[in-house]
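Colleague: No letters, just coordinates:
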């Protein structure tokens, strides 16, 4: 057809054929990129049984199981890499969380005509003061517990004798227990001590990385607004995801802090009523451990329960455990999620899975930043990806969010984008 058209055009130029020549067999052409092949009924052809059995995807051209396996392998490789670099990435991400939370201080000072470098330095200084106060409170709580336990040595011996008596009633004689205690290898004890010293060194290294990273992040803060504005002109979706993450981070830490204070005050009152020594110290300890999701209150209840046991017996210890459990269930399980739901938006099961996953990836610090890590993944890979929003129905505490503007649910685009 193309050859015939060229020959006719050349003949017209030579004057051999009139200009109004009509080619009889010419067919109207269509742009291949703007048409869809249809069958005689006018409908799009459906995949054959062989194509459906092979599980191929029209978009990727490979079996779906292959896509799933490749995705899982990539995720495992990424998590393994993060695990290997956890001593650097986890402290830096934690520092980023703190600076994002304090960023409104910078914007407020800039709005009131304060130079940007001064406002950024002020926000960073506030973060360092809060971090130092938290570390000092944790060290003070642990030191107070060790000091207080030394005065309960007679009570410890009494409880030890009671345990031996109960074990004898269960069929374990004191000689058997003594033989088992003698089998403890001193080298194992030394390995535990060495591990504790190593952990202390890791904590010091982590603090150094946090402070050093924070200094450089503060230096970048004055230009961050302009950088995001320029990036948003080229990649608006990515910038929207980052802004959503930052908003969720600020709300998460704010809500966690407020409800941590509320729980600590109620714990303080309960400990005073029960008569546990150092009630204020354990209230502070409860507030600090509240930042660890799901299991923070379990860590916070151990010291006061032990002191109640040594000071007043089993009844007081059980009363402390019940008081902490009731307060945690009512405030942190029923009330707090109603305020913090928009911050992370994960189901309780996914929150617990996040705690285990990021705890393995980043270690002890990973339990503190578990939900922020999941929030980053959710905001960047799911919430702002129309093709992945269906995952919210499985993992989100608000399963209907995003479905109203999902292209799969609204193929004609009739629903306006929010």
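Modeller: Perfect, I can see it now. Quick caveat, the model's predicted, so the values are computed rather than measured. Residues are numbered from 1 along each chain as shown.
Colleague: going forward, measure contacts between C-alpha atoms and count neighbours the same way
Modeller: Will do.
Colleague: now the helix or strand where residue 285 lies, how far from the chain's geometric center?
Modeller: Under the criterion of DSSP states H and E, residue 285 resides in helix 279-289. Put simply, helix 279-289 sits 24 Å off its chain's centre (Cα atoms, centre = their mean, to the nearest Å).
Colleague: try it against this one:
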């Protein structure tokens, strides 16, 4: 009897793993549909309070138009800042390409002089051409998101028109307890999304301001551009701060021609990122947004692999939504507690 139960559990586990793999494959293959829908739901959760407030004094279509206009302006502002910041860095890079290449060759010569002959291969791979292609790739990705943004905007527009109708259906008697549970979960998810973005925006602004001030004090070229890049990249946990720290460090090596100064820039910027992300942000976010750092990192890489740049941005909110859903049911509440960043309650 016991062996039969164990066998059934094994079959259930295998079915669950297979289902998860097939679901992940479907999400990736149909990313052109699922990614804009997920992004649209995320934006709807953020802007719905504005839409709801406007509808109290304005016709629904006019309130929708104003809400969409505000949303588009904010998104275009973030995209413009991203393009401007990386564009400034790319211009500086092209103007100083010879200095970059000379520095790489000197470094390779020093390494080979100490018996590290693999440095030649490193120079062939990681040279100024690689850096130029990196900046070109960033610009191409940002420009390539135009189609994604149009599809997302259409979903947002249609979704905002349906929010009130859907809410009344879920709150009605016909939906039953399942509808009420889904409504509670949706409201809690939306509330946490808004708090997440408020905290993330505040920390991004603080980080960008601190990076700009530090770079200007250190005499680093493009100080304001590095602050802008730190601001926009901080919306992507782990990956964004890493990029915003490594690039100025690399440029500092070329500008000052001193590895000591580069180390100082790298250390100073990492102190800022650590203080912002590991000390201030958890205290502002509180327990409501607590998540395991491992899960945060995994979610960023997983959704970046699935949906690219939009996935990296929305990865953490998707995990927040999943944890809220798990917390709504007794059978899965342990999952939400396990993956949260909160310490277990003491007996």
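Modeller: On my side now, so go ahead. From a predicted model like this one, the values you see are computed outputs, not experimental measurements.
Colleague: and the helix holding residue 285 of structure 1, which stretch of structure 2?
Modeller: On the basis of TM-score structural alignment, helix 279-289 of structure 1 is assigned to residues 223-233 in structure 2.
Colleague: circling back: which neighbouring elements make contact with the helix holding residue 285 of structure 1?
Modeller: Helices and strands touching helix 279-289 of structure 1, by 3 or more Cα pairs under 8 Å, 6 or more residues apart in numbering; DSSP states H and E, are helix 116-149, helix 236-274, helix 296-312.
Colleague: can you tell which of the ones you listed is closest to residue 401 of structure 1?
Modeller: Between residue 401 of structure 1 and those, the shortest separation by Cα to Cα is 14.1 Å, and it involves helix 236-274.
Colleague: Just the buried residues of the closest one, please?
Modeller: 238-242, 244-246, 248-253, 255-257, 259-268, 270-271, 274 (16 or more other Cα atoms under 10 Å).
Colleague: Average offset of that helix relative to structure 2?
Modeller: Comparison of helix 236-274 of structure 1 with structure 2 after fitting gives an average deviation of 0.9 Å (mean Cα distance after the TM-score superposition for structure 1).
Colleague: Packing partners of that helix?
Modeller: Contact here means 3+ Cα pairs under 8 Å, 6+ apart; on that basis helix 236-274 of structure 1 packs against helix 86-111, helix 224-234, helix 279-289, helix 314-327, helix 336-340, helix 370-378.
Colleague: If we use 10 Å, what do you get?
Modeller: On a contact count with 3 or more Cα pairs under 10 Å, 6 or more residues apart in numbering; DSSP states H and E, helix 236-274 of structure 1 meets helix 86-111, helix 224-234, helix 279-289, helix 296-312, helix 314-327, helix 336-340, helix 370-378.
Colleague: need those helices in JSON lines with distance to residue 125 of structure 1, can you?
Modeller: Shown next, in JSON lines, are these (distance: least, Cα to Cα, whole Å):
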{"stretch": "helix 86-111", "distance to residue 125 of structure 1": "10"}
{"stretch": "helix 224-234", "distance to residue 125 of structure 1": "18"}
{"stretch": "helix 279-289", "distance to residue 125 of structure 1": "20"}
{"stretch": "helix 296-312", "distance to residue 125 of structure 1": "27"}
{"stretch": "helix 314-327", "distance to residue 125 of structure 1": "34"}
{"stretch": "helix 336-340", "distance to residue 125 of structure 1": "27"}
{"stretch": "helix 370-378", "distance to residue 125 of structure 1": "22"}
